[in-house]
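> Give me coordinates for this.
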Amino acid sequence: MNVFEINDAAAILGLHLEGPFINKEKRGAHLSEYLMDGFPEGIKSFENVFGTDLRNVRIVTIAPELPNSMEVIKWLTNLGIKVSLGHSEASLACSLEAIRAGATGITHLFNAMKAFHHRDPGLLGVLASNEKNRVFYGFIADGVHSDPVALRIAHQVHPTGLMLITDAVSAMGLPDGEHQLGDSKLTVKGHRAVITGTQTLAGSVISLDSCVRRMKQFTCCEAHTALNCATLHPSQFLGISDQMGSLVYNSIADFILLDDDLNIKATYIKGKKVWQSV
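Just a heads-up that it's a prediction; the model follows:
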């Protein structure tokens, strides 16, 4: 079904393939036995995993330091699929090469990537490079994955590229305790979700509207600035800002009503009210 034909419910715009072409050293909660060491056969290595029908794929996360990544990045870009760099130990030079090959995103900035170093800033350095205006980056603004100061720094360096994301897992909305995440056990306490028995973060349990409120709180920005990071910027990254992410003429009338504290009061899909707070 075409997602733009759904009239009364939330719709998935497409798939984000986050793995298995990521660096095992920065795998986060991904199980290492499922990860690939690169693309030994180039494009065919990708097709061996995902097949040749990629019509529903919107985003692919790749660690650009993996062998033959640049060939695959160029190919995916030519197919109209957005490439995001992440779960990576890439140098700044490698990261910039990937961007010139067509990558336009960074997956959950600061998390599962090489730490900043003044002699090689790594993937983080892209935000202050000459290529930054071509790049959007996701940020998990739950106050757990990154300190609020990290959000302030990123926003000040490249405000128009910031996309608020949840990275939420299936335990979101469930009580604290132990839950299942694929083949792994997940322990949730408050706003923190970790692989059971470790301190490894395994996604979040925060909602997107909470991320918007926290961004406004953490950065002291205006409400419309925080809202753009959850609406306009993601739609620009996906190349659908003429249809979604803003209230421009002839766009799809998907919108929410908020109170002064940015709490959701009502949800509209294609101009039809589908939810209202009590």
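
> CA only for contacts and neighbour counts going forward, please
OK.

> Residue 194 is in what secondary structure piece?
strand 192-195 (DSSP states H and E).

> contacts for that strand?
Strand 192-195 has contacts (C-alpha atoms under 8 Å, 6 or more residues apart in numbering) with 29, 144, 184-188, 200-205.

> Mind checking which of those residues are buried?
Buried residues within the contacts of strand 192-195, counting neighbours by 16 or more other C-alpha atoms under 10 Å: 29, 186, 187, 188, 201, 202, 203, 204, 205.

> Leaving out sequence neighbours, find the closest residue to the last one.
The spatially closest residue to residue 205, leaving aside those adjacent along the chain, is residue 172, at 4.2 Å (C-alpha to C-alpha, 6 or more residues apart in numbering).

> List the residues that contact the one you found.
204, 205, 206, 207.

> can I assume residue 66 is in contact with residue 25?
No: taking C-alpha atoms under 8 Å as the definition, residue 66 is not a contact partner of residue 25, at 11.9 Å.

> Spell out for me which residue occupies the centre of the protein.
By C-alpha atoms, centre = their mean, the chain has its centre lying nearest to residue 138, at 4.3 Å.

> So it, which state does it fall into?
strand (DSSP: H, G, I helix; E, B strand; the rest coil).

> Likewise for residue 99?
Per three-state DSSP, residue 99 ends up helix.

> how many other residues sit next to it?
Using other C-alpha atoms under 10 Å, residue 99 has 25 neighbouring residues.

> what does residue 67 give?
Neighbour count for residue 67, taken as other C-alpha under 10 Å: 15.

> And for the one 3 residues further on?
By other C-alpha under 10 Å, the residues close to residue 70 number 23.

> Secondary structure element for it, which one?
Per DSSP H and E, residue 70 falls inside helix 69-78.

> Let's see this one next, to set against the first:
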Amino acid sequence: MDAVTLRGGRVVTPGGVVDADVVVEHGRIAAVEPRRPAFVSQDDSNPGRPGQSPGGSVDLEGRWVLPGFVDVHVHGGGGAQFNTADPEEVLRVARFHAQHGTTALLATTVAAPVDDLLVALGAIRTAVETPAADAAELLGIHLEGPFLSRRWPGAMDPGHFLDPDPALLDRLLAGGRVRSISLAPELPGACGLIERAVDAGLLVSLAHSDAGYDDAAAAVRAGARAVTHAFNAMRPLHHRDPGMLGAALDLDELTCEVICDGVHVAPAAVRLLQRLKGPARTALVTDAIEATGLADGEYRLGDRRIAVADGRATLPGAETIAGATLTMDRALRNAVVFCDVSVADAARMAATTPAELLGIADRKGSVAPGRDADLAILEPDLSLAGVMARGAWVRPLGADPAAVQPPSPSR
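Here you go, the predicted structure:
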């Protein structure tokens, strides 16, 4: 890969915001150098094309340079979803989200019949093993279910939920590539299953649950380290019965996902969560579905039909929210507004914290020498200007946002 210098950016680094040039070589960040005057001729500047490594220099003209976003909870986007038998559909999701600043993600499945779930895991594994240069990196699989509470199904079909089953977990893990599992800690045998999953190297997150505080605390002792879409699909907080949500807010061991779209969680509640947990224990996620980026209409979430109106996804004829139509660039902007936090803190929640949660902070989640050259370039108003993934432009600077939106699929 050719070397390129991104000149004159406001760079969000682990040490703070620096006016600097970012040098990219061989797909990695070679240096972050304090800004110095430089002339970039027309011939020397190369904005690049999607999937191609740039060469020479690019003048950022004071734009923000953030680490590429890491989304640990995303089901689909651009007319495709991860509950599929088609590896190309998996890659379509990864390509879509790359256009919105996500440079790495966990392909997240919803609960489904076991045989169907195993087929989907096979398709995702194939996509992981045949990566595309113009797509977000597929870090592995996040299983949202099937070990969830029937009392809090959200938009999923509770008929697909099962009690914790070590033999089934082994079947799901047999093909490799599973990196995370969301489960309800109050179910019989849950703590034993958590220990088994942690021993297998998985991140365990607590979700879709009627658990009490003590159930959640026991799960943490067993190795759970996160809470899936905090506030959603769980018992509400009560001052005499704080439940799993109270544990999520109270226990330092737990990092909380939050869907920062203004639909799933009120801005005041997002602000409260962030103040209690801080950027180091708050992870922005999209929970995006296949309808993300498309017009209102009827879509899928797993094998269920859902309806999208004014960007809000619900089960048809009901108020039950069915995933989100959120992208990570919007989530970051919302976090800045909702929580009144700095761009650096929002970038931590969108990139660094999820990378740390997955144990990949040595290569993802920060703009620092030696890390992958995964970069989200933002305009001063925080709208997305360009995206680089592993040293290659996947969305060149100045691209028309409308040009990267897929057409609505026929149904």
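
> Is the alignment partner in the second structure of the residue nearest to residue 205 of the first structure in a helix, a strand, or coil?
Using TM-score structural alignment as the criterion, residue 172 of the first structure maps onto residue 292 of the second structure. Here residue 292 of the second structure is recorded as coil under three-state DSSP.

> could you measure residue 292 of the second structure against residue 5 of the second structure, distance?
Between residue 292 of the second structure and residue 5 of the second structure the distance is 33 Å, computed by C-alpha to C-alpha, to the nearest Å.

> just so I have it, where are all the helices in the stretch 151-300 of the second structure?
Under the criterion DSSP state H, counting those that start in this stretch, the stretch 151-300 of the second structure contains helices at 166-173, 190-199, 213-222, 243-250, 267-277.

> which one is the aligned partner of residue 307 of the second structure in the first structure nearest to, not counting chain neighbours?
By TM-score structural alignment, residue 307 of the second structure lines up with residue 187 in the first structure. Of all residues not flanking residue 187 of the first structure in the chain, residue 178 sits nearest, at 4.4 Å (C-alpha to C-alpha, 6+ apart).

> Now for that neighbour, how many residues are close by?
Neighbours of residue 178 of the first structure under the rule other C-alpha under 10 Å: 17.

> so where do the strands sit in the first structure?
Assigned by DSSP state E, the first structure shows strands spanning 15-18, 57-62, 82-85, 105-106, 136-140, 162-165, 177-181, 184-189, 192-195, 255-258, 264-269, 272-276.

> Take the ones you listed and write them to CSV, including distance to residue 45 of the first structure.
Conversion of these to CSV gives the following (distance: least, C-alpha to C-alpha, whole Å):
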stretch, distance to residue 45 of the first structure
strand 15-18, 14
strand 57-62, 13
strand 82-85, 16
strand 105-106, 22
strand 136-140, 26
strand 162-165, 29
strand 177-181, 26
strand 184-189, 26
strand 192-195, 29
strand 255-258, 40
strand 264-269, 39
strand 272-276, 43
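
> quick one, which of these is nearest to residue 5 of the first structure?
Minimum separation from residue 5 of the first structure across the strands of the first structure (C-alpha to C-alpha) falls at strand 264-269, 10.8 Å.

> how close does that closest one sit to the second structure?
Its aligned residues in the second structure lie a mean 1.0 Å from strand 264-269 of the first structure after superposition (mean C-alpha distance after the TM-score superposition for the first structure).

> give the contact list for the aligned partner of residue 75 of the first structure in the second structure.
Per TM-score structural alignment, the equivalent position to residue 75 of the first structure in the second structure is residue 196. Counting by C-alpha under 8 Å, 6+ apart, residue 196 of the second structure touches residue 166.

> ok now the strand holding residue 194 of the first structure, how far from the chain's centre?
In terms of C-alpha atoms, centre = their mean, to the nearest Å, the centre of strand 192-195 of the first structure is found 18 Å from the chain centre.

> try stretch 6-14 of the second structure
23 Å.

> For that stretch, grab the matching residue range in the first structure.
Taking TM-score structural alignment, stretch 6-14 of the second structure hits no residues over in the first structure.

> Can you tell me how far residue 208 of the first structure is from residue 277 of the first structure?
Residue 208 of the first structure sits 17 Å away from residue 277 of the first structure, going by C-alpha to C-alpha.

> For residue 306 of the second structure, which non-adjacent residue is closest in space?
Leaving aside its sequence neighbours, residue 306 of the second structure sits nearest to residue 315 (C-alpha to C-alpha, 6+ apart; 4.7 Å).

> Ignore what I typed, I meant residue 7 of the second structure.
Using C-alpha to C-alpha, 6+ apart and skipping residues adjacent in sequence, the residue nearest residue 7 of the second structure is residue 21, 4.4 Å away.

> Wait, the one you found touches residue 12, no?
No: contact between residue 21 of the second structure and residue 12 fails when scored by C-alpha under 8 Å: they sit 11.5 Å apart.
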